[in-house]
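I need the structure of the sequence given here:
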Amino acid sequence: MQVTMTVNGESVTREIEARLLLVHFLRDHLALTGTHWGCDTSNCGTCVVWMDGEPVKSCTVLAAMAGGHDVRTVEDLERDGVLDPIQEGFMACHGLQCGFCTPGMMMTTRALLDRNPDPSDGEIREAISGQICRCTGYATIVRSVRRAAQQEQQAQQEQQAQQEQQEAVS
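The predicted structure is shown next:
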């Protein structure tokens, strides 16, 4: 069967088997290997991508079900050579160790910050509760998300100050 979807802003069409999982479509047909394949049971969360702006575990979605939808993977976080604050936070605060859970963790926490720009530690922990990390103990991941939230708030405040300054000059 043929499937067409938008992946990271680009329309893609491929001939696939009806039973192909989205995680395998992304990795094997589109060479987007940032999305990791872990448990195939939706327990680990390493395969999280966005479908129509919502995090989904791509090991539980058939590629055919994603047809006509907008899919975003971890490769799309970086824009024009600039890392997303989530990526910077994970690097600066050691939110990754082996890196296996990191792409799914980043996609989940990016969605969290888009909905709630100033989450509490409890809200961060709840958001990532569907992700398994065997290396970090989650403390560094929570710090990474907290740093990204603070960085985004600071950038927003600076942008607002610049706009106010421009309006005052006008």
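
all contacts plus neighbour counts: C-alpha atoms, from now on.
Noted.

from what I can see R19 touches C59, true?
No: judged on Cα atoms under 8 Å, R19 makes no contact with C59 at a distance of 11.4 Å.

what is the neighbour count of T13?
For T13, the count of nearby residues is 12 (other Cα atoms under 10 Å).

on the three-state scheme, it is what?
What DSSP: H, G, I helix; E, B strand; the rest coil gives for T13 is strand.

how near is A161 to R147?
For A161, the distance to R147 (Cα to Cα, to the nearest Å) stands at 21 Å.

neighbour-wise, which of the two wins?
In this view A161 and R147 are compared by other Cα under 10 Å, and R147 has more residues nearby, 19 against 12.

quick one more, to check against the first:
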Amino acid sequence: MSEVSLVVNGRKVSATVEDRTLLVHFLREHLGLTGTHVGCDTSQCGACVVHVDGKAMKSCSMLAAQASGSEIVTIEGLGAGAELHPVQAAFREHHGLQCGFCTPGMIMAATDMIRRHPEGLDEKTVRAELEGNICRCTGYHNIVKAILAASEAMAKGGAVKAA
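Model (predicted):
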């Protein structure tokens, strides 16, 4: 058993968990944060992406004990209260989802991508960096449009507008 202490979505949490508990299962089962999805359990699909100390990480490839002492942001913690984060708003405005299963991981990966490219993104970069996130519904076109719109809006400090 391991003692895990984290800050999750701005709230301090502690728990004793089995050593083999993955971060994704800790978030979902111990904290009830079910927006982080379990798709493959093998780091292939990206549905479980969260931010660990500000960086996008696949939470199915990290033990909860490894994350101890870290600050975690999940899809539930991304927006400010009832306000959508600009990337969430862009996905809504540009229809960047269908079934929605991959959407939390896509949004978390996109948010990190935009953070790392504050000058803006181009389509080639977005498509290359989404390689670790699988969507089986959309064909990625609207996801890429949403990320580009969010990147542009955030670089200008404005709101996301539909094309």
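
TM value for the aligned chains?
In this superposition the chains share a TM-score of 0.92, using TM-score structural alignment, normalised by the length of the second structure; 157 aligned residues with a Cα RMSD of 1.3 Å.

which one of R19 and C59 of the first structure has more residues nearby?
Regarding R19 of the first structure and C59, a neighbour count based on other Cα under 10 Å identifies C59 as having more, with 25 against 11.

residues in contact with the residue most central in space within the second structure?
Nearest residue to the geometric centre of the second structure (Cα atoms, centre = their mean): M108, 2.0 Å. By Cα atoms under 8 Å, 6 or more residues apart in numbering, the residues touching M108 of the second structure are 49-51, 56, 74-75.

and for A47 of the second structure?
Listed by Cα under 8 Å, 6+ apart, the contact set of A47 of the second structure reads 36-39, 58, 101-106, 133-134.

mind doing that once more with 6 Å?
For A47 of the second structure, the contacting residues are 37, 39, 102, 105, by Cα atoms under 6 Å, 6 or more residues apart in numbering.

next one: the residue nearest to the second one when sequence neighbours are not counted from T34 of the second structure, what distance?
If the residues on either side of it in the chain are set aside, G39 of the second structure comes closest to A47, at 5.8 Å by Cα to Cα, 6 or more residues apart in numbering. Applying Cα to Cα, the value for A47 of the second structure to T34 of the second structure is 11 Å.

what's the answer for I114 of the second structure, then?
For I114 of the second structure relative to T34 of the second structure (Cα to Cα), the value is 24 Å.

these two: who's more crowded?
Legend: neighbour count by other Cα under 10 Å for I114 of the second structure and T34, higher for I114 (21 against 16).

so the closest residue to that one other than its chain neighbours is in which element?
In this structure, I114 of the second structure finds its nearest non-sequential neighbour in S151, 5.8 Å apart by Cα to Cα, 6+ apart. Using DSSP states H and E, the element containing S151 of the second structure is helix 141-156.

I figured V49 of the first structure hits T73, correct?
Yes: with contacts counted by Cα atoms under 6 Å, V49 of the first structure reaches T73, the gap being 5.1 Å.

of the two, which one has the most company?
V49 (30 against 23).

now do the contacts for the more buried one.
V49 of the first structure touches 55-56, 72-73, counting by Cα under 6 Å, 6+ apart.

what's the counterpart of I134 of the second structure in the first structure?
Alignment note (TM-score structural alignment): I134 of the second structure maps to I132 of the first structure.

and the closest residue to its match other than its chain neighbours, how many neighbours?
Closest residue to I132 of the first structure in three dimensions, ignoring its sequence neighbours and counting by Cα to Cα, 6+ apart: C44, at 4.9 Å. C44 of the first structure: 19 surrounding residues under other Cα under 10 Å.

and C44 of the first structure, what element?
For C44 of the first structure, there is no host helix or strand (DSSP H and E).

so it makes contact with S129?
No: with contacts counted by Cα under 6 Å, C44 of the first structure stays clear of S129, the gap being 9.7 Å.

follow-up on the earlier one: give the equivalent position in the first structure for the residue nearest to I114 of the second structure.
When the first structure is aligned by TM-score structural alignment, S151 of the second structure is paired with A149.

okay, that match and I86 of the first structure: tell me how far apart.
Distance from A149 of the first structure to I86 of the first structure, by Cα to Cα: 8 Å.

residues shared between the contacts of those two?
Both A149 of the first structure and I86 lack any common contact, where contact means Cα under 6 Å, 6+ apart.

understood, closing this out.
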